[in-house]
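[1] can you look at this prediction? I've put the sequence above it.
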Amino acid sequence: MEFIRPFRHGSELSQQEKWKLERHPLEVAAAVRTTYARLGPDAIAKVPGEVERLKWVGLYPQRQGGDAFMLRVKVPGGRLSAAQARRIGEITDELARGPEPHPVWGDRYCDITTRQTVQVHWLRIGDIPEVWDRLEEVGLTTVQACGDSARNVSCCPVAGIDADEAFDASPVARAISDYFTGNRAYANLPRKFKISVTGCLDDCARAEINDVAFVPARRTDGLLGFNLLVGGGLSDGPRIASDIDVFVAPQDAPECARAIAQLYGELGNRENRGVNRFRYLVQELGPELVRDEIESRAAVELRPAGEALTRGYRGDHVGVHRQKVVDGDDRDLHYVGCSVTVGRMTGADLVALAGLAEQYGDSTLRLTADQNFVVPGIPGDRLESLLAEDVLSRYSPTPGPFSRGVVACTGNEFCRFAIVETKVRAAQWAREMDEQFALAADCDAGHAARDGSDWGDGVVRMHFSGCSASCAQPQIADVAFRGETAHVGESIVEAVDIGLGGGLGPEAGFARWVAGAVPVDDVPTALTAAMQRYLVERRAGETFRSTVRRLGAEVFAGDLGRRGLPAEPAGGRARPTAARPTAARPTVPRTDETTRRDTP
């Protein structure tokens, strides 16, 4: 896709768009290798827009400044070979060292993200070429893990082995990822572009909050494929993706994704980055016109949607689960889902897990959207030995309901935009709630908690984002935290807005923000009161989310210590979409006209 100017008249490109026009962002990879690794971060600062371009090769400067960078590794569908997991762990253990150990996490750690990628912190720019080479040796890349392009393609983490899936969609996720990665034609979109693909029945890829989502469906002639959803997302303008009445055969999914990216590249807002995610364009045009615009660009026929097969929202894969029989292999195989509290683990532990995957399983690890991992292919007679391994005592397949469901973004430990610290607090709050309300060893679905109750589906999902950007996806959580500040006496302290009742699947809906600017020191008491109310008010087998929705989130507001929450609609702070004319649309080259691909 050639660089294009916005089709609106009399407007001005954003500064980021001007930088992208000056030099294609993917070209920053060569500069890192030849110049910045040798001269250091000061050389980056001398080039206008270069810090922004670094995102296209997975690099972000850390909050600390200087020679400290985060590197994000793409993991399509969350699927890692043992060799790939080991390599990331080795790089983390050898190179991800801060100036001093963190008081809680220590040193040499990495983070699993909500898009099934891995982030490594405290890297030096001089080490990046070596890191890229070592990742490439095992088939990994950081290209377009960030930046205004197609990000890591999400997929059900147990695709191909889930006993209840409609079909294995992982080859489609991989094909879409391969098409966009390094493809200069589609590496300059208005903003980030998130795609999910799944053939499972439980919305594991979180379709409703992606820009483009392929969800399982059955056509009237029995063909299994996907229905197409577009325009989902979170942040300050959350929106549930729209069903645009399209059935996509698996082999046609990459072309449909390409056509949608072309539409976004042509008509997306390149002036105001605050309102230019794809969902704003979908909201402006409406689902019917969006369908027409995709059809005019796609090289495949768009057929009417099939029977939707999604039945619920599972949310995680923690615990021991029987795998389906594949290609006549009727061995007694299982996958084991393990909880990584707030997604953080040491590089040494990741290396150890790679070894366990080879020793007990099928030599792969699967990363999940809830910042956990899965070890697949475990024979039934080896489960007991695997579960006794020391590393699983730190990443338990039988965690407490709160530790199991806690998710947190990087927070102000590293992120320049976060208002508050997230990971330490989220882990601490989850641990405190587990100690108060459940026996960690017996909290999985169907087991009793300390007071004789169960927790519905065995998990209470608490998601903590350090700002309104929603990297931890708080709006889809049972309990949502969004970083804020509060006045306490003469001081300004870290605080959170609190929302309740979010979730995905057929009954998708965003959390209702019901308490504003609650000081972080008051949160444990507020959580305790809310959970006590839930245990009193719930019906048999009812989840926390279901109870909140039945009673209304506002019923819990007093328990949470409500403070002056800004007026806003349910689901988040809405921003108005900018009006756009629909004339004078520029022509964008077709797929076959530009095929150059870039690697770092």
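    Yep, that arrived. Residues are numbered from 1 along each chain as shown.

[2] please count neighbours and contacts with C-alpha atoms only from this point.
    OK.

[3] between the two ends of stretch 400-414, how far is it?
    Stretch 400-414 has an end-to-end distance of 28 Å (Cα to Cα, to the nearest Å).

[4] list the residues that contact residue 12.
    residue 271 (Cα atoms under 8 Å, 6 or more residues apart in numbering).

[5] what segments of the stretch 201-350 of the chain are strands?
    212-218, 224-230, 242-248, 307-308, 319-322, 333-338, 344-346 (DSSP state E, counting those that start in this stretch).

[6] please apply the same query to the stretch 501-600 of the chain.
    512-519.

[7] take a look at this one as well, against the first:
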Amino acid sequence: MSIETAEEPARAGHAERAAEGARARPPRPSSRPNGQWKIDGTAPLNGNEEWKQVDDGLSVRDRIEKVYAKGGFASIDPTDLHGRFRVWGLYTQRKPGIDGGRTATLEPHELEDEYFMLRVRIDGGQLTTEQLRVVAGISTEFGRDTADLTDRQNIQLHWIQVEAMPEIWRRLEAVGLGTTEACGDVPRVILGSPVAGISADELIDPTPQIDEITERFIGDPSLANLPRKFKSAITGHPSQDVVHEINDVAFVAIDHPAHGVGYDLWVGGGLSTTPRLGERLGAFVPAERVAEVWHGVAQIFRDYGYRRLRNKARLKFLLAEWGAEKFRHVLETEYLSAPLLDGPAAPKPSTPGDHIGVHRQKDGRFYIGVTPIVGRVSGPTLAELADVIETHGSTRLRTTPHQKLVILDVPEENIDPLIAELDRLGLSSRPSLIRRGTIACTGIEFCKLAIVETKVNATNAVLALEESLRGLDLPHPISLHVNGCPNSCARIQTADIGLKGQLITNDAGEQVPGYQVHLGGGLASQDRDEAGLGRTVRGLKVEADGIAEYTERVVRRFLADRDSAADETFAQWAHRADEEALQ
């Protein structure tokens, strides 16, 4: 997979309609309990809550190693298979040959194959070449060479069999990697700035804060049964390069006029079928209190988050009900040792947050940001990449929240030879603005929730657009996000052009794979004046093989109509343009 997979099916025709504004409506009052532990008690109100209380999943690793790895797929308990395995980064993948029209009609066990997606957790995206080589070897030996970069800084492999997991864990943990709580209703991977500790213009290196959180709380049984997944992000870089607005909790570096450098606290962001951007709490968090505050927010989610309905069990719904002021009050009075100081918002970023290209580090060496097409790489590519990086004087690299890679510590004299080798591997440091801005989820190839293919369709579109738009003077990268279902793993509502997979009716009246179009979304790190969700145009859909044709048409219209004097962006134009211009 190239994007973090959704956990709850958004069945075709039954998904909630995505909110058009940046703020979701508060939930309607209900006479029924919401399953908030501190209010309603801890009695489980659905099947997921029942099995989590019996065994939240941390202990299933012992059964995988001692029972299932020996007995094979047929020996796996169904609740472990479809629930607890997630806590260790394992999902069953889609059985080949099942078309998207059947996604909504078959039960999960009918869709699944006897192979797994395995998510390797990489907090902060920080890797060594030794670690990369181990991941590459696992891909080649156990995963049919699959390896995809995700937009959560992880690497995902496919075709993994349960029999191989003890050896895979042995190899990963020998080099300091793992899969603990890579999926499930737990604290997921912590996004971190890909240039942490080396950028010449960062305000603070967030690595110590990420390390403290992961060492203290990942695998902590007290946080192993949350209402749903809990996503975190921390950046010390002024480009705000961790998509903080769509995380449950995020810390964005600021320079407080009275108290120096620390972090601005955000909570309650998330996309899926009901998108909602996070909110600032107006609180300044010193570096030494980040772990405490992170833990407080996670405990609020555990104790007050909604558990009765899975589709309402994200922190964004609690924030919508409480508001930022109450959320901060509860955090400070019930979970922190002392109140937080007030703090200012971070300035608008002046540079993109994907770090593509060549940049000087604070120590005089250089880092190089490169992009594969839609995050797709392979075991052999990663193994050769590790060799190439070492040959040119480095042993460190980073994954990014944009399906990219950043190679660190490159001596100046090795920049050009390394770029040539990276180009040979399909990793461009000077990509077209279309290639640079395109990401895609895993789609129907492996995902049980998908309706439409994504990786191949997006790749074909990028290659076609690089030809058809050659020579055009694009003022900014155009972000094109392609998703295989309504769950928005590819962040479709925050792209210039976001495509949501669904079955559509073509001109001949036939149902065919296609996409609903979202236009004009973006986040602070994507050259937006402020973060916002894309607009939908009623009836605007494209067929699966029509991505390039539609994108070319709308980009050419943008270039013809934009206010160049005001340096109008695609997102600004898309929100003011009439519907005819967007067809």
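    Nice, thanks for sending it over. Small disclaimer: the values here were computed from a predicted structure and weren't measured.

[8] TM-score of the superposition?
    Superposed pair, TM-score by TM-score structural alignment, normalised by the length of the second structure: 0.86. Supporting alignment: 526 aligned residues with a Cα RMSD of 2.1 Å.

[9] same list, the strands of the stretch 201-350 of the first structure, but as JSON lines with mean neighbour count and distance to residue 533 of the first structure please.
    As requested, those are exported to JSON lines (neighbours: other Cα atoms under 10 Å; distance: least, Cα to Cα, whole Å):
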{"stretch": "strand 212-218", "mean neighbour count": "28", "distance to residue 533 of the first structure": "36"}
{"stretch": "strand 224-230", "mean neighbour count": "26", "distance to residue 533 of the first structure": "36"}
{"stretch": "strand 242-248", "mean neighbour count": "21", "distance to residue 533 of the first structure": "35"}
{"stretch": "strand 307-308", "mean neighbour count": "17", "distance to residue 533 of the first structure": "36"}
{"stretch": "strand 319-322", "mean neighbour count": "18", "distance to residue 533 of the first structure": "28"}
{"stretch": "strand 333-338", "mean neighbour count": "25", "distance to residue 533 of the first structure": "29"}
{"stretch": "strand 344-346", "mean neighbour count": "20", "distance to residue 533 of the first structure": "31"}
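
[10] among those strands, which is nearest residue 7 of the first structure?
    strand 224-230 (21.9 Å; Cα to Cα).

[11] what is the burial count for the alignment partner in the second structure of residue 537 of the first structure?
    In the second structure, the residue equivalent to residue 537 of the first structure is residue 561, according to TM-score structural alignment. Neighbour count for residue 561 of the second structure, taken as other Cα atoms under 10 Å: 13.

[12] which residues in the stretch 451-583 of the second structure form helices?
    Along the stretch 451-583 of the second structure, counting by DSSP state H, counting those that start in this stretch, helices occupy 455-468, 547-561, 570-576, 579-582.

[13] returning to what we had before: so which of the strands of the stretch 201-350 of the first structure gets nearest residue 481 of the first structure?
    Per Cα to Cα, nearest to residue 481 of the first structure of the strands of the stretch 201-350 of the first structure: strand 344-346, 18.6 Å.

[14] hang on, isn't residue 468 of the first structure packed against residue 236?
    Yes: contact status for residue 468 of the first structure versus residue 236: in contact at 6.0 Å, counting by Cα atoms under 8 Å.

[15] more crowded one of those two?
    When residue 468 of the first structure and residue 236 are compared for neighbours, residue 468 comes out ahead with 23 against 17, by other Cα under 10 Å.

[16] tell me the counterpart of the more buried one in the second structure.
    So, by TM-score structural alignment, residue 468 of the first structure is matched to residue 486.

[17] repeat that for residue 432 of the first structure.
    Per TM-score structural alignment, residue 432 of the first structure is aligned with residue 464.

[18] run a quick neighbour tally on that match.
    For residue 464 of the second structure, using other Cα under 10 Å, the count is 16.

[19] what's the burial count for the residue nearest to it when sequence neighbours are not counted?
    Excluding the flanking residues, the one nearest residue 464 of the second structure by Cα to Cα, 6 or more residues apart in numbering is residue 548, at 6.3 Å. Neighbourhood size, residue 548 of the second structure [other Cα under 10 Å]: 21.

[20] just to revisit the earlier point, comparing the helices of the stretch 451-583 of the second structure, which comes out most buried?
    Among the helices of the stretch 451-583 of the second structure, helix 570-576 has the highest mean neighbour count (mean count of other Cα atoms under 10 Å), at a mean of 20.
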